[in-house]
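Peer 1: build the 3D model from these lines:
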Amino acid sequence: MKSAGCSIKGCFMKDQLRILVVDDNPDDRALAIRELQRDFSNLRIDQITDATNFALALEADGCDLVITDYQLRWSDGLAVLRAIKNRWPDCTVIMFTGTGSEEVAVEAMKAGLDDYVLKASKHYARLPGAVRLALERKAQWRALKEAESRYLALFNDVLIGLWKTTPEGKIIDANPAMVQTLGYPDCDSLLRVNANDLYVDPGDRKRWQLLIGRDDAVRRYETRMRRRDCSVIWVEENIRAVRDAESRVLYFEGSVEDITERLNLEAQLRQSQKMESIGQLAAGVAHDFNNILTIVKGHTDLLLAKSSVLPELQEPLKKISAAADRAANLTRQLLTFSRRQIIQQRPLDLKEVISNVASMLERTLGEDIVLNFDLARQLPAIYADASMVEQIVINLAVNARDAMPRGGQLIVRTAAADIDAQYVQQNAEARVGQFVCLSITDTGLGMEAQVLSRIFDPFFTTKEVGKGTGLGLATVYGITKLHRGWIEVSSKVGAGTVFRIFLPTTSKQVEPATMKSTEKDVRGGSETILVVEDEAELRLMARQILECYGYRVLEGATGAEALKLWPQHAQEIDLLLTDMVMPEGITGWELAGKLRTEKPDLKVICTSGYSVDLAKMNFDAPQGIRFLQKPFKPQSLALAVRECLDA
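Peer 2: Modelled structure (predicted):
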């Protein structure tokens, strides 16, 4: 087992970081270590090259992080992952490989993999970023566990509910904390209630009485209780039987702890972890995948636009274009539900957004379903991405349609909602403030509690194979969270379902609606455009599209090349079209900033398949800068350029 250490400026960790690199290819190990050394100082890297060294490493003290290849001469990455998690359950593991597959990635994520990075020359530079993110998540997790420990220690020092009850349910005594937990004004009021009536399911009390065995105790029994105001709380009971000399039960004494908030937080944490794991996988491939789709989609649509294309080729080309659209939509949904999609927000009138999709909803639902709208006339504005809000409405409408196979009624409502502290206590994800509520009500089949608890899980579906991806409601969840809102769902088998989406309001004014050019009637121009894109094929395609519309095009493969071109052509360049993620240390955003410093009126369009920086800032860009999501159609690029130039 070899060891290497290094130190560079700017390392964000004071303590030594110990990393195991499990890879039997010396060249790959050297490249990985070189990239790590560029970003981290005070490293200790142990290189694992065979089974013997790996066994020795497992016997040693723990490490901070493991980077493993998948294909090893003596094992495989999944076996390494399982061995590491078995030895050090909390250890962060990243699979850095060029031989894996989507199936391997999914299996590894299930086994506890923290990230999956493709091993290719242009991906080596991404390894330190993946390591940094993985370690940050680990630190956050540790902080959460420490916070939970502090909370438990504090809670144990505070009196919790204590009471005594007879086997028949008569309450003999209760302490003030118990009275407060159940919401009664005083102890006497609670003593007049039979304990059996406090349980949502009276059978729960009978069940724990049966569970009391030789030790005369039941511990950590979770059940639901009804407070005086009829609200329901989850509690954890610890009960002990007190017997007489003949072993007959005199009474039960025990503690009652309200665990409603804890269960809600645990459910939120589990959901967040699911989204985080799948989101990491989606984000890892989205950038390159969308570049490829842009090339496929662009060249296909360019061919379809030509009158010289043979008739027998038109239908296959249309199918290729449609398939590229479906692939792009799948990637977009993966990024959206995992909250890594870029959003372009502006003040919106929710009523206007719904009106824009009304006709589409009618076509989607069909003739068997009656569609009704109950839209408030005057609503506060929301600060949101219009296309994403439309996606919420469409996805919920499609979900409702599938729940009404024999027809029914769908009601779309909007209303202002003033959320107070009392409401927040009853709804874990709610918060105090002014919101707009969008509700979608159907008269469909409804859902059982077991199904209802999983509806926002990625890929979960009750439909037969081939009838759904399981991403529709997960996408709704992701969009809502991106907009700092929350979702409430109520459903009853045979009585339908109600989805309520709460979105925060804004004081910003809604801009008057303007007529926008369509892709069919977009005009070209004679302006000069600087195209900066490191993918050669994508750069060539962009040039061809823009020249077809009459523009003069200058191009650069990197930000550095663009900066070299700029002094000679600064006066003639009207617009910068740049990718966000590029090599040589200059991003598209940084390039735009440098050029606009010299020429403030320079128009800019940023493109990306996925960018961490863009996702974090939600692209609330200055005037004159726009974003175009990859993959895009030739007409979409032409329209974006024209609108940006004319703005």
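
Peer 1: make it CA atoms for all contacts and neighbour counts henceforth
Peer 2: OK.

Peer 1: contacting residues around stretch 493-512?
Peer 2: Stretch 493-512 is contacted from outside by 346-349, 380-383, 396, 433-448, 480, 483-491, using CA atoms under 8 Å, 6 or more residues apart in numbering.

Peer 1: let's see it at 7 Å
Peer 2: Stretch 493-512 is contacted from outside by 347-349, 380-383, 434-448, 483-491, using CA atoms under 7 Å, 6 or more residues apart in numbering.

Peer 1: in the stretch 451-600 of the chain, which spans are helices?
Peer 2: For the stretch 451-600 of the chain, the helices defined by DSSP state H, counting those that start in this stretch cover 472-482, 536-548, 559-569, 588-598.

Peer 1: which of the ones you listed is buried the deepest?
Peer 2: helix 472-482 (a mean of 24; mean count of other CA atoms under 10 Å).

Peer 1: what is that helix packed up against?
Peer 2: Applying 3 or more CA pairs under 7 Å, 6 or more residues apart in numbering; DSSP states H and E, one finds that helix 472-482 contacts helix 311-337, helix 386-402.

Peer 1: one more to line up against the first:
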Amino acid sequence: MPDYHEFTKRIQFSNKIYGLFSASIPVTLVKDPLEQELFVRIAEDLGQALYKLETEKQKKEAQRQFKVLFESAHDAIFIMDEQKFIDCNPVTLKIFGCQKKEDIVGKSPWQFSPELQPDGTLSIEAARQKIEKALKGTPQTFYWVHCKKDGQLFDAEVTLNRVELNNQWYLQAIVRDVSERMNALRKIEASEKKFRSIFNNVTDAIIIHDLRMNIEEVNEFAEDLFAKQRSEIIKYSFDQLLGWDEIKRNKFRQSMNRAGHFFLEWQLKTDQEPEKFIEIKSKIIDYEGKQKILTIIRDITERKKLEEQFFQAQKMESIGKLAGGVAHDFNNILTVIRGYSDLLLPKFAEDAKITKKLEQIKLAAERGSKLTNQLLVFSRKHVFKNEIINLNQVLLELKEMFVRLLGEDIRLEMELDPNLKNIMADRTQLEQVVTNLAINARDAMPEGGVLKLTTSVKFVEPKDTEGLFSLIPGEYVQLKVSDTGCGMTEEVKKCIFEPFFTTKERGKGTGLGLSTVYGVVKQYNGDIFVDSKLDKGTTFTIYLPVYETDQIDSKVTKRQEKEILQKIEGTVLLVEDDSIVRKLISTLIKSHGLKIIEAENGLHGLELFKKYKEKINLVLTDVVMPEMNGRQLYEEIIKIKPDAKVIFMSGYTDSVLDKHGILEKGLRLLQKPFSNEQLILEIQSVLYGS
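Peer 2: Predicted coordinates:
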């Protein structure tokens, strides 16, 4: 019996060992190379066969699992061959609104897409490009707008990848409906856009910063306010941006820690001129899940200017009332001084020394009268002799005088609007206004310069009254008086219209020049503004309302001079609450032959009139009195005697007299302080009509 040899070989394929192949071979065959090679090939074939069996099993399992996933997936799954759908899962039918697979199989992806995608590309071209890349082995994931069978659009997230089925490569498309997610994103984007729109279009600066004052976000108005780009602003800390010192910084922190909010008005120093006033409001908020500070900054520069103008106007009004009251009382005193001077002069006509002294007293009273007139002009309590005036004509008539007034070193320029409209004004007072401004300009240019007078017509719109807040909308004549002089500081500008304020040396100015200008302009419902900078000159701008034909032309008419009669007969009821003035007037009236009945106030005067109405030929009454004023007395008197003759006296005028109804046509007014001659002529005129 032959001997056998045990031969062993590993069964493997593709580096995977499946087992050992063993055989007993006769020894005579072991040395035969062909037998050995046959034995190796049998082992290899066994390995390859086992590998194929295993691979087929794996494929079948994979296909089984794929089918399970394919059928049970929550997303739509397409299988594509080339560019056509060859299969789809049940969810696909639901998502695309189809009843059966035949509605999808055989069609292309772009048949379930709108013509254009949201970015404007053609759906067919974009789909082909992505399919081509996926078939080459590069998976594609992207957002896509699909449409259902009925044409309804929906948002989708699409994944394309290559798969092998039955030993053939196909394209798998997984489509997930993300409409809800995209709608939520759109709402967030819309909300963000709305927030950004409000954030950037609000007319206040908005700054968001953390508790350490590091700036994180600013809006566009903040860039305008600070004159810096956002990228530059966020480099600053909040306190640095505002220029705060340690005290302000600590106050801010304490307020935020204690109350959670902060408020401050602050003068912001920027590279721009002039400096700005701002209002700062800060509050702790929840921003992106963290505690931040929201600060809103409002530019209140214009509001501050208006407040300053308003307070200045109130101050000037208060000073005006005070000046008017002082002038009224002073006029009573001057009436007495002037009256007794007139009474004493004839008695001491032969004594030159006494006469000279009395004339000096009278002259001082007349100078005092001019001073009170200026105070009355400032306080807008002066009677003007109004007429229709063209400002150009007034300026041209003053031109020659201005040339002499200004001197050789100052050049006078005029730029007059040829179509300038008329105004209603007192020519004398208007000339005084322009002259005072010219003198003021001359004194500001000791080394010479240019004085320019400009006229124009300006229509003040309602929106313009924000800067010209004292003017009502309408048409105005505008006069600009500009010089190239030394200018003035902000502190001086605030006080220039106050009476007795002057920057000139002692004895070289009364301080009433510009206050007179102010009073005249205000009396005509106009306004005056000043713009001045040190070493750059000054411009005064005056607005006077254009004359309307239905306005009253004049409040006062000038009477011709008359001769005083030697003796006047009649009885005068004198009503005056100031005893000194009453005594003077009584003495003066008696000296001309008239009989006098004295009353210390309106009620007393009415009582005496009722008692002596048949004897009284004339009532001479003060206007402003306690309990019953002159107008009220007059109304009661004409009820008793309709043809009663009345003369009013007052140290007040215009607005005060308008208030008391004295400036009506036909009523006679004697302005204090008056001379004895003026008083007697007025009485004579009323009694005798001459």
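
Peer 1: give me the TM-score for this pair.
Peer 2: Here the TM-score for the pair of chains, by TM-score structural alignment, normalised by the length of structure 1, is 0.56; 457 aligned residues with a CA RMSD of 5.1 Å.

Peer 1: to G624 of structure 1, which of the helices of the stretch 451-600 of structure 1 lies closest?
Peer 2: helix 588-598 (9.9 Å; CA to CA).

Peer 1: list the contacts of that closest one.
Peer 2: Applying CA under 7 Å, 6+ apart, the external contacts of helix 588-598 of structure 1 come out as 559, 578-581, 602, 604, 606.

Peer 1: can you flag which of these belong to strands?
Peer 2: 578-579, 604, 606 (DSSP state E).

Peer 1: picking up where we left off before, and the contacts of stretch 493-512 of structure 1, which are buried?
Peer 2: Among the contacts of stretch 493-512 of structure 1, those scoring as buried are 347-349, 380-383, 434-447, 483, 485-487, 491 (criterion: 16 or more other CA atoms under 10 Å).

Peer 1: count of neighbours near T607 of structure 1?
Peer 2: T607 of structure 1 is flanked by 23 other residues according to other CA atoms under 10 Å.

Peer 1: wait, it sits on Q629?
Peer 2: Yes: shown here, T607 of structure 1 and Q629 form a contact pair, counting by CA atoms under 7 Å, at 5.7 Å.

Peer 1: for the ones in strands among the contacts of helix 588-598 of structure 1, which one is nearest A513 of structure 1?
Peer 2: Among those, and counting by CA to CA, the member closest to A513 of structure 1 is V604, at 23.2 Å.

Peer 1: and the helices and strands packed on helix 472-482 of structure 1: which comes nearest W566 of structure 1?
Peer 2: Counting by CA to CA, W566 of structure 1 lies closest to helix 311-337 out of those; the figure is 33.5 Å.

Peer 1: packing partners for that closest one?
Peer 2: Applying 3+ CA pairs under 7 Å, 6+ apart, one finds that helix 311-337 of structure 1 contacts helix 260-305, helix 472-482.

Peer 1: what's the mean deviation for the last one versus structure 2?
Peer 2: In this case it means helix 472-482 of structure 1. Superposed on structure 2, helix 472-482 of structure 1 shows a mean distance of 3.2 Å to its aligned residues (mean CA distance after the TM-score superposition for structure 1).

Peer 1: that helix to helix 311-337, inter-axis angle?
Peer 2: For helix 472-482 of structure 1 against helix 311-337, the angle by axes from the mean of the first three to the mean of the last three CA atoms, to 10 degrees is 50 degrees.

Peer 1: distance of the most centrally placed residue in structure 1 from L473 of structure 1?
Peer 2: With distances taken as CA atoms, centre = their mean, the residue of structure 1 nearest its centroid is S338 (1.9 Å). In this view, S338 of structure 1 and L473 of structure 1 are 12 Å apart by CA to CA, to the nearest Å.

Peer 1: no more questions from me, cheers.
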